[in-house]
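*Asks:* attaching a predicted model along with its sequence, questions to come.
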Amino acid sequence: MKSLVKHAIVLLFVLIVSTQTAAAAPQWELDPPHSSIYFSIQHIYATVRGNFEDFKGTVIFSPDDLAGSRFDFEVQVKSINTGNSKRDSHLNSGDFFDSKKYPQMTFKSTAVKHVADNRYVVEGTMTVKDVSQTIAVPFHLLGVTDHPFDDKSEVAGLEARMTIDRLAYHVGGGKFYDMGVVGKDVDVLISLEVTRKK
């Protein structure tokens, strides 16, 4: 009887460990050609759009293991591209990002939470220039499927949208905002395609 109980306990332990291992959040690799950080901002009456072309990130995510999930990103500021080199140089100057002094923007997550269905929120610290603030970024898990070009891999899509007050991060001193030239609210769209081996 004692032997039967012992075996049952061992079996239960193995099942628990197996379940935890299966649910552990995997690490995904960014697919750079299919991942982008876009932004848009008001210029008088026009909307100026652009993106950051150079960024890297750590994506560890599973809906079954949110405690073990993590999103950390680093963006090279000088990679900003609005389709106008003169404007990009101005944005990199001390009037705005001052990319020589502050070459990177970063986001380091502290928690990932489920909202409903395929909607989540990642909380963390975003640092731009000399300012670090705690923010909550809502995102959608667009789906997970077998990679069409590699049957040994999976591909997932993630999309996040948020609005950032650039003045709160000292991106510009407010002079151009007071003049009615450049808005303070920046709409951001982060579109990620990530892959992993099965």
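*Replies:* Now that the structure is in, tell me what you want to look at.

*Asks:* make it CA atoms for all contacts and neighbour counts henceforth
*Replies:* OK.

*Asks:* and the longest helix for this structure?
*Replies:* helix 2-23 (DSSP state H).

*Asks:* from His140, how far off is the nearest residue to Ala23 once chain neighbours are set aside?
*Replies:* The shortest distance from Ala23 to any non-neighbouring residue, by C-alpha to C-alpha, 6 or more residues apart in numbering, is to Asp64 (5.6 Å). Distance, Asp64 to His140, by C-alpha to C-alpha, to the nearest Å: 15 Å.

*Asks:* try it against this one:
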Amino acid sequence: MKHRLLGLALATALAIPFSSHAVEYTTVQKDKSRIDFTYKQMGVTVDGKFRRFSSTLSFDPAKPTAAKASFDVELASVDTGAPEGDQEVIGKPWFNAAAFPTARFVSGAVKPLGGNRYEVAGELSIKGKIQPVVVPATFTAQGSSGVFEGSFTLRRADFSIGEGSWAKFDIVANDVVVKFRITANSK
């Protein structure tokens, strides 16, 4: 009798198709996420951040190539550490936030590199200019949340950030490093 029950349990278990319980991260926790930037002004490193952004995200670690993400950053939410700096940067020569209120990143292909590392190819749009970018990122599961971290360098001249006398790189460097830490919940 025991052997028959054991055989029946084993046959039932083998008849059920194996499936992994997929975890998909979709809801960004804004209070635990940030988008920062670093650049050099007159040879001195300056840090800043954006206070507001919206996003859509769909990431399943078991199917990373199917991942999708988009981020809309409110350029007027820039925080340079000084109110006068914030006002300068949202003006026409820099972000021209009145005419171009958001910067947008939309992912395309996601390439797994192993060890929770990925390359996310996509398009970055700032001031009406669109450039392809490849963003290296890591992913770490933390309970029901996941943390995405990474950074990439953009060249402000590619997006006309700093026009007129600011188009030169003698005072403000061309390279701007964008860093992010995005925390998302799974569904």
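*Replies:* In hand now; what should we look at? Predicted model only: the values in this text are computed from it and were never measured.

*Asks:* superposed, how do the two chains score by TM?
*Replies:* Overlay of the two chains. TM-score (TM-score structural alignment, normalised by the length of the second structure): 0.85; 174 aligned residues with a C-alpha RMSD of 2.0 Å.

*Asks:* ok so, going back, between Asp64 and His140 of the first structure, point out the one with more neighbours.
*Replies:* Using other C-alpha atoms under 10 Å as the criterion, Asp64 of the first structure and His140 rank with His140 on top: 18 against 13.

*Asks:* aligned partner of the more buried one in the second structure?
*Replies:* Using TM-score structural alignment, the partner of His140 of the first structure in the second structure is Thr138.

*Asks:* all strands of the first structure, in order?
*Replies:* 27-30, 36-43, 46-52, 55-60, 70-76, 80-81, 104-116, 119-128, 131-147, 150-165, 185-197 (DSSP state E).

*Asks:* and the second one, how far from the second structure on average?
*Replies:* Following superposition, strand 36-43 of the first structure is found to deviate from the second structure by 0.5 Å on average (mean C-alpha distance after the TM-score superposition for the first structure).

*Asks:* likewise the fifth one?
*Replies:* On superposition with the second structure, the mean distance recorded for strand 70-76 of the first structure (mean C-alpha distance after the TM-score superposition for the first structure) is 0.7 Å.

*Asks:* returning to that earlier point: to Thr21 of the first structure, which of the strands of the first structure lies closest?
*Replies:* Thr21 of the first structure lies closest, by C-alpha to C-alpha, to one member of those: strand 27-30, at 13.4 Å.

*Asks:* output the contacting helices and strands for that closest one.
*Replies:* Other helices and strands packing on strand 27-30 of the first structure, by 3 or more C-alpha pairs under 8 Å, 6 or more residues apart in numbering; DSSP states H and E, are strand 55-60, strand 185-197.

*Asks:* as a markdown table, these with mean neighbour count and distance to His114 of the first structure would be great.
*Replies:* Putting these into a markdown table (neighbours: other C-alpha atoms under 10 Å; distance: least, C-alpha to C-alpha, whole Å) gives the following:
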| stretch | mean neighbour count | distance to His114 of the first structure |
| --- | --- | --- |
| strand 55-60 | 17 | 15 |
| strand 185-197 | 18 | 18 |
